[in-house]
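S.K.: Just the structure for this:
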Amino acid sequence: MNPIVGIGEVLWDVYPDGRKVAGGAPFNFAFHCHQLGHDSVIVSRVGADDLGHELRDRVRALGLSDEYIQTDPDHPTGTVQVALDANKVPTYTITEYVAWDYIGWDEKLEPLLKTARAACFGTLAQRFGTPVPVHRFAERLHPRPRDLVVFDVNLRGQYFSEEILRWGIGTSNWIKINADELSVLSDVLGFRSLSDVMDAVTPLAFGCGATILTRGEQGCEIYRRWEEDDGDDGSLYPSETFTEPGVSAKVVDTVGAGDAFTAAMVCLHLEGRPLRECAKFATHYAARVCEYPGGTPKIDRAEVERAAGLK
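M.R.: Reported below is the predicted structural model:
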């Protein structure tokens, strides 16, 4: 098994009507990778409480293993209160000092690190310090040929810092942000464009680097750069920017749509598909996710491929 790994929060999203939905961006990402036909796992932590036991059951019911979900004897399982505005866009009230704030390193993770083919992480699980698994997966995967480290910035409230942003960008092959997050990167780091972000991505010497900007119903923009030997002074870094238009959807809520987009991009890229095809599929796939409540709906891959004109 050469899994795709999501590292960070797994939690219960709690809606105003009292519904609980298993969530957390890295978990949503891992779920959609699994749904798209790839081995995937979530590295996280839950409490030794009823919510933790329920969450493990739900993770397994959705087809993923809970093998790499640790149990915290001292901190509760994470919960997030979700509110939706008139456009079905969520805002989150995130409980602090919960189990996933304390993800540690254990003996199970070393063999996983050796076999993983991709890892994805964000900023939220680093809000009180970067967990050791995030550091080790990011810093040991990104130099390995054909492996992929994705920093899905995924800003939530005040839970980020300049240090976290610079470290994440500097240890990743792909950076995924939305339009609001690009504005924050501009304010905090002085980045004014996708090319500015790309200039800060250090692992380009190990292959293709990309900054992926999502714009919701307006689609996405991708700035990519990759290494080529010019036969003279070592390397050139050709670049390309392209856009993929948005896809109409009957939106129920947008929870998890960005995570689904990231998973779709990663899965098709690992299958060897051109980045433009990855973006087309990912845009259609995320639109379908928006048509269902919660971040982990069942979506038929073949139907999305047909809708995107890729089948």
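S.K.: Every contact and neighbour count from this point should use C-alpha atoms.
M.R.: OK.
S.K.: Might one say that residue 95 is in contact with residue 82?
M.R.: No: using CA atoms under 8 Å, residue 95 is not in contact with residue 82, being 11.5 Å away.
S.K.: quick one: which of these two has more around it?
M.R.: residue 82 (18 against 13; other CA atoms under 10 Å).
S.K.: In the helix or strand the more buried one falls within, which residues are buried?
M.R.: Counting by DSSP states H and E, the element that carries residue 82 is strand 79-84. By neighbour count on 16 or more other CA atoms under 10 Å, the buried set for strand 79-84 is 79-82, 84.
S.K.: Other residues contacting that strand?
M.R.: 11-16, 90-95, 253 (CA atoms under 8 Å, 6 or more residues apart in numbering).
S.K.: Number of residues surrounding the nearest residue to residue 287 once chain neighbours are set aside?
M.R.: In this structure, residue 287 finds its nearest non-sequential neighbour in residue 249, 5.6 Å apart by CA to CA, 6 or more residues apart in numbering. By the criterion of other CA under 10 Å, residue 249 has 14 neighbours.
S.K.: Surely residue 249 is in contact with residue 290?
M.R.: Yes: using CA under 8 Å, residue 249 is in contact with residue 290, at 7.0 Å.
S.K.: Spell out, range by range, the helices that occur in the stretch 101-250 of the chain.
M.R.: 109-115, 132-141, 162-170, 179-189, 194-199 (DSSP state H, counting those that start in this stretch).
S.K.: what's the distance between the residue nearest to residue 287 and residue 302?
M.R.: According to CA to CA, to the nearest Å, residue 249 and residue 302 sit 18 Å apart.
S.K.: residues of stretch 240-255 that come out buried?
M.R.: 243-247, 251-255.
S.K.: Among those residues, which one sits closest to residue 123?
M.R.: Of all these, residue 123 sits closest to residue 255, with 17.1 Å by CA to CA.
S.K.: Also this sequence, please, to line up against the first:
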Amino acid sequence: MPQTSSSNAYNVVCFGEILWDILPDKAVPGGAPMNVAYHLHRLGERPALLTRTGIDERGKELLTMMESMNIDTTLIQLDYELPTGIVHATPNEQGEMSYEIVAPAAWDHIQYDHDVESVVKNAEYFVFGSLATRNKQSKETLYKLLEIARTKVLDINLRQPFFTREIVEELLSKCDVVKMNISELELITGWFAEYKSIEDRIQLIQDKFNIRSIIITMGADGAVVNFRGSYHRHNGYKVQVADTIGSGDSFLAAFLASVLQNKSPEEALTFASGLGALVASKTGGWPAYNISDIYSLINNTQIIH
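M.R.: Now for the predicted structure:
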């Protein structure tokens, strides 16, 4: 049975897809919201995962895995008709992934109810992505929750063919914080104007959509953050990349956890860069690690120049 907990026990709610990444040689648990929740839990926070899975073997295995790690499953809905989501993930020579996201899937049909409403109202952060809008049911639930969430964090996660310019602009207008990678930043700002500098692109997004903070991950080139009006940059850590599954999700989780723990933006960015590099050096989005492993990497790994 799913674990139970009171609504005020959660400080972050992660909304959206739960699935298996089917790699050439194995299957690993995935989905950006689930990955963020996994890493928040490992970092000592109290995430709730609001999603939906099938009652098939894949769904049962996901629930069993999460419960074995003491990750709260209270808000994971069960679908008696649709299958648990899967994605065919294929790495290139650099370890970067391409994805075929299979439809239909149970997470396309996340339902709204008053228990969910209470949890979202009480959480510090509500994390969501653009992929959750590909089906009418989950999209309608998401939009209702965005009306009541405190701080709305958009992890934009653009995947063809499941987004349009209209949807992206709509989601940007509803969020307080946005995380995207450099390719997504270039794509979105290219809709409006031609810019050369990252800072100008970031400023456009923040000004046009009234966004408080923006986080840009740049793979091997590190990350840049404009946090409440101040810019911070980290050049990243040099590691041997196993694959990039969940690396950006772990980065976001580490940054949010740091802010919740009242760390400075510089400390948050360093810590997030460390965890992102650690996860990229391992296979899949759910590698086992301790917080001490992150600091070991930070203290002993070369920063890319």
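S.K.: Most neighbours among the contacts of strand 79-84 of structure 1, please name it.
M.R.: residue 11 (29 neighbours).
S.K.: Grab the nearest non-local neighbour of the aligned partner of that residue in structure 2.
M.R.: In structure 2, the residue matched to residue 11 of structure 1 (TM-score structural alignment) is residue 19. Nearest non-adjacent residue to residue 19 of structure 2, counting by CA to CA, 6+ apart: residue 85, 4.3 Å away.
S.K.: ok, the one you found - contacts?
M.R.: Residues near residue 85 of structure 2 by CA under 8 Å, 6+ apart: 17-20, 53-54, 102-107.
S.K.: Can you report how many residues neighbour the aligned partner of residue 116 of structure 2 in structure 1?
M.R.: Taking TM-score structural alignment, the alignment pairs residue 116 of structure 2 with residue 109 from structure 1. By other CA under 10 Å, 16 other residues sit near residue 109 of structure 1.
S.K.: Likewise for residue 267 of structure 1?
M.R.: 21.
S.K.: swap in residue 25 of structure 1?
M.R.: Look at residue 25 of structure 1: counted by other CA under 10 Å, it has 28 neighbours.
S.K.: out of everything not next to it in sequence, what's closest to the aligned residue in structure 2 for it?
M.R.: Aligned by TM-score structural alignment, residue 25 of structure 1 pairs with residue 32 of structure 2. Spatially, and ignoring its direct neighbours in sequence, residue 32 of structure 2 is nearest to residue 249 (6.0 Å; CA to CA, 6+ apart).
S.K.: Downstream of the helix or strand harbouring that neighbour, the next helix or strand is which one?
M.R.: According to DSSP H and E, residue 249 of structure 2 maps onto helix 247-260. Downstream of helix 247-260 of structure 2, the next assigned helix or strand under DSSP H and E is helix 265-280.
S.K.: who touches that following helix?
M.R.: For helix 265-280 of structure 2, the external contacting residues (CA under 8 Å, 6+ apart) are 222-223, 225, 227, 232-234, 236-256, 258-259, 285, 287, 294-295, 297-298.
S.K.: rerun that using 7 Å as the cut-off
M.R.: For helix 265-280 of structure 2, the external contacting residues (CA atoms under 7 Å, 6 or more residues apart in numbering) are 227, 232, 234, 236-237, 239, 241-244, 247-248, 250-252, 254-255, 258-259, 285, 287, 294, 297-298.
S.K.: And residue 195 of structure 1? What does it align with in structure 2?
M.R.: For residue 195 of structure 1, the residue aligned by TM-score structural alignment is residue 203.
S.K.: I misspoke; the intended subject was residue 255 of structure 1.
M.R.: Taking TM-score structural alignment, residue 255 of structure 1 has residue 245 as its aligned residue in structure 2.
S.K.: sec struct for that match, please.
M.R.: Look at residue 245 of structure 2: counting by DSSP: H, G, I helix; E, B strand; the rest coil, its state is coil.
S.K.: Now do the same for residue 36 of structure 1: its match in structure 2.
M.R.: In structure 2, residue 36 of structure 1 lands on residue 43 (TM-score structural alignment).
S.K.: wait, what's in contact with its match?
M.R.: 257, 291.
S.K.: where's it relative to residue 137 of structure 2, distance?
M.R.: Taking CA to CA, one finds residue 43 of structure 2 at 32 Å from residue 137 of structure 2.
S.K.: Over to stretch 64-81 of structure 2 now: how far is its first residue from its last?
M.R.: End residues of stretch 64-81 of structure 2 are separated by 20 Å (CA to CA).
S.K.: Please disregard the earlier target; I meant stretch 206-216 of structure 2.
M.R.: From its first residue to its last, stretch 206-216 of structure 2 covers 12 Å (CA to CA).
S.K.: contacting residues around that stretch?
M.R.: So stretch 206-216 of structure 2 is contacted by 172-173, 175-182, 223-228 (CA under 7 Å, 6+ apart).
S.K.: For it, what is the distance to the chain centroid?
M.R.: The chain centre lies 17 Å from the centre of stretch 206-216 of structure 2; the measure is CA atoms, centre = their mean, to the nearest Å.
S.K.: buried set for that stretch?
M.R.: 206, 209-216.
S.K.: in the contacts of stretch 206-216 of structure 2, which two residues are the furthest apart from each other?
M.R.: 173 and 223 (22.9 Å).
S.K.: Which residue of those two possesses the greater neighbour count?
M.R.: Each of residue 173 of structure 2 and residue 223 has its neighbours counted (other CA under 10 Å); residue 223 has more, 22 against 15.
S.K.: That one corresponds to which position in structure 1?
M.R.: So residue 223 of structure 2 corresponds to residue 220, using TM-score structural alignment.
S.K.: Check whether that match really touches residue 241, as I assumed.
M.R.: No: Residue 220 of structure 1 is beyond contact range of residue 241, at 10.7 Å (criterion: CA atoms under 7 Å).
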